[in-house]
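In: Test case, fold it:
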Amino acid sequence: MKRTGIYFQLKDGAREGYVEAHKNIWPQMREVLNEAGIQNYSIWNLGQKLFAYYETEDEEQTQKVLACSEVYGRWRDMMEEFVYIEEGTGTKEWPMELVFYNQGKEREDL
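Out: Just a heads-up that it's a prediction; the model follows:
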């Protein structure tokens, strides 16, 4: 199982709209996430900071499904209203490296 953590940053005054959009996520978007094999997807917020976490069996296949999805593309475009985009690079998310994991049983490789 591949675990992925991603950091985002909200634009000033965008928290309420971002939260509302996720309270009303499109059913088609949920279908895309399921088709992509994304499990245990959660998004955490602290002030302007967002942390997203998900698990998938096959990250390469997950990214292929997302890249081919019109629904996912429209959702990402809508999210640009809420999240900071770095000038010059267009970067709006920063993948994070997993440095510790405790399964609570036997050690599992990172």
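In: going forward, measure contacts and count neighbours with C-alpha atoms only.
Out: Noted.
In: so where does Glu31 fall, helix or strand?
Out: Mapping Glu31 onto the secondary structure by DSSP states H and E places it in helix 27-35.
In: Tell me the buried residues in that helix?
Out: Met29, Val32, Leu33 (16 or more other Cα atoms under 10 Å).
In: can you check stretch 54-63 too?
Out: Tyr54, Glu55, Thr56, Glu59, Thr62.
In: sorry, back to before: let me know the closest of the buried residues of helix 27-35 to Met1.
Out: Checking the buried residues of helix 27-35 against Met1 with Cα to Cα, the nearest one is Leu33 at 15.9 Å.
In: One more sequence to fold, the one below, so I can look at both together:
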Amino acid sequence: MERHAAAMRIQPGCFNTYRRKLGEVWKPLVEILDRIGIQNFSLWNIEDKVFGYCETPDGVTVSEKDWEAFHKLEEMMEGTFSWISTPGEPMRLMYEDFGVVRENKEQIRHRVFVTKLKPGMQEEYKLRHDRLAEARNGKITQGPDSNFSIWNAGDYIFGYNEIDITMETEETEESRQDTIAWETRMLEIMSWYTDDVDWITGLHHKHIQRIGYHN
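Out: Coordinates of the predicted model:
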């Protein structure tokens, strides 16, 4: 399986128009997704940003005909958004911990988050997460998290994580303190758009919302 991500910015005052036009292109869009073999497609919104995630079988390519069809739908959305990522090019993968991937999504809780790095902090962010990956020593995480990927476009960070709620356990005081220490240190190099660490900082951010899904 291959994971893919994309990110865009909604133009000022155009969110309602964006959602309306998204509804207008949704049926032909999912027809293209099905034809290509794209699965687990979702769109997430926080403030003026939209993050898209999807999966494909290994080695899938998009035909010229399907690219043309995508571009026609993009033209129908014209004026409502601009790209943060580069269309047709992969976003930079900053971290992955796929764990035990669950094909059944019925008991999945999502954690999707957005942050913005301070200037010049992309490589420091990547280094810190590379160390997390090295600490696993190639082992598959057996816990509730799966399909956990973190992507970068510009100075923006987009995270996607599927959490199996049947495997979740109550947080221990030790794990809570570890989380506080990690997140507090990460605040040195980035700021949040989503409300993931509001319980630590006391700040108030919006909760990210899913605005589209197709399996």
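In: Return the mean post-superposition distance for the helix holding Glu31 of the first structure against the second structure.
Out: Between helix 27-35 of the first structure and the corresponding residues of the second structure, superposition yields a mean separation of 1.5 Å, by mean Cα distance after the TM-score superposition for the first structure.
In: Name the next helix or strand downstream of that helix, please.
Out: Proceeding N to C from helix 27-35 of the first structure, the next assigned helix or strand is strand 39-46, under DSSP H and E.
In: Next, the mean deviation of that next one compared to the second structure.
Out: In the superposition with the second structure, the aligned residues lie an average of 0.5 Å away from strand 39-46 of the first structure, counting by mean Cα distance after the TM-score superposition for the first structure.
In: Run through who's touching that strand.
Out: The contact list for strand 39-46 of the first structure (Cα atoms under 8 Å, 6 or more residues apart in numbering) reads Leu50, Phe51, Ala52, Tyr53, Tyr54, Glu55, Thr56.
In: ok, now how distant is the residue nearest to the third one when sequence neighbours are not counted from Lys105 of the first structure?
Out: Looking back up the chat, that one is Ala52 of the first structure. Nearest residue to Ala52 of the first structure, sequence neighbours excluded (Cα to Cα, 6 or more residues apart in numbering): Ile43, at 4.2 Å. For Ile43 of the first structure, the distance to Lys105 of the first structure equals 26 Å [Cα to Cα, to the nearest Å].
In: With Tyr41 of the first structure instead?
Out: 22 Å.
In: more neighbours, these two?
Out: When Tyr41 of the first structure and Lys105 are compared on other Cα atoms under 10 Å, the one with more neighbours turns out to be Tyr41, at 14 against 6.
In: The more buried one and Asn34 of the first structure: what is the separation?
Out: From Tyr41 of the first structure across to Asn34 of the first structure, the span is 10 Å (Cα to Cα).
In: One more: Val99 of the first structure?
Out: 27 Å.
In: ok, now Glu60 of the first structure?
Out: Distance, Glu60 of the first structure to Asn34 of the first structure, by Cα to Cα: 15 Å.
In: got it, and Lys23 of the first structure?
Out: Computed with Cα to Cα, the distance linking Lys23 of the first structure and Asn34 of the first structure is 17 Å.
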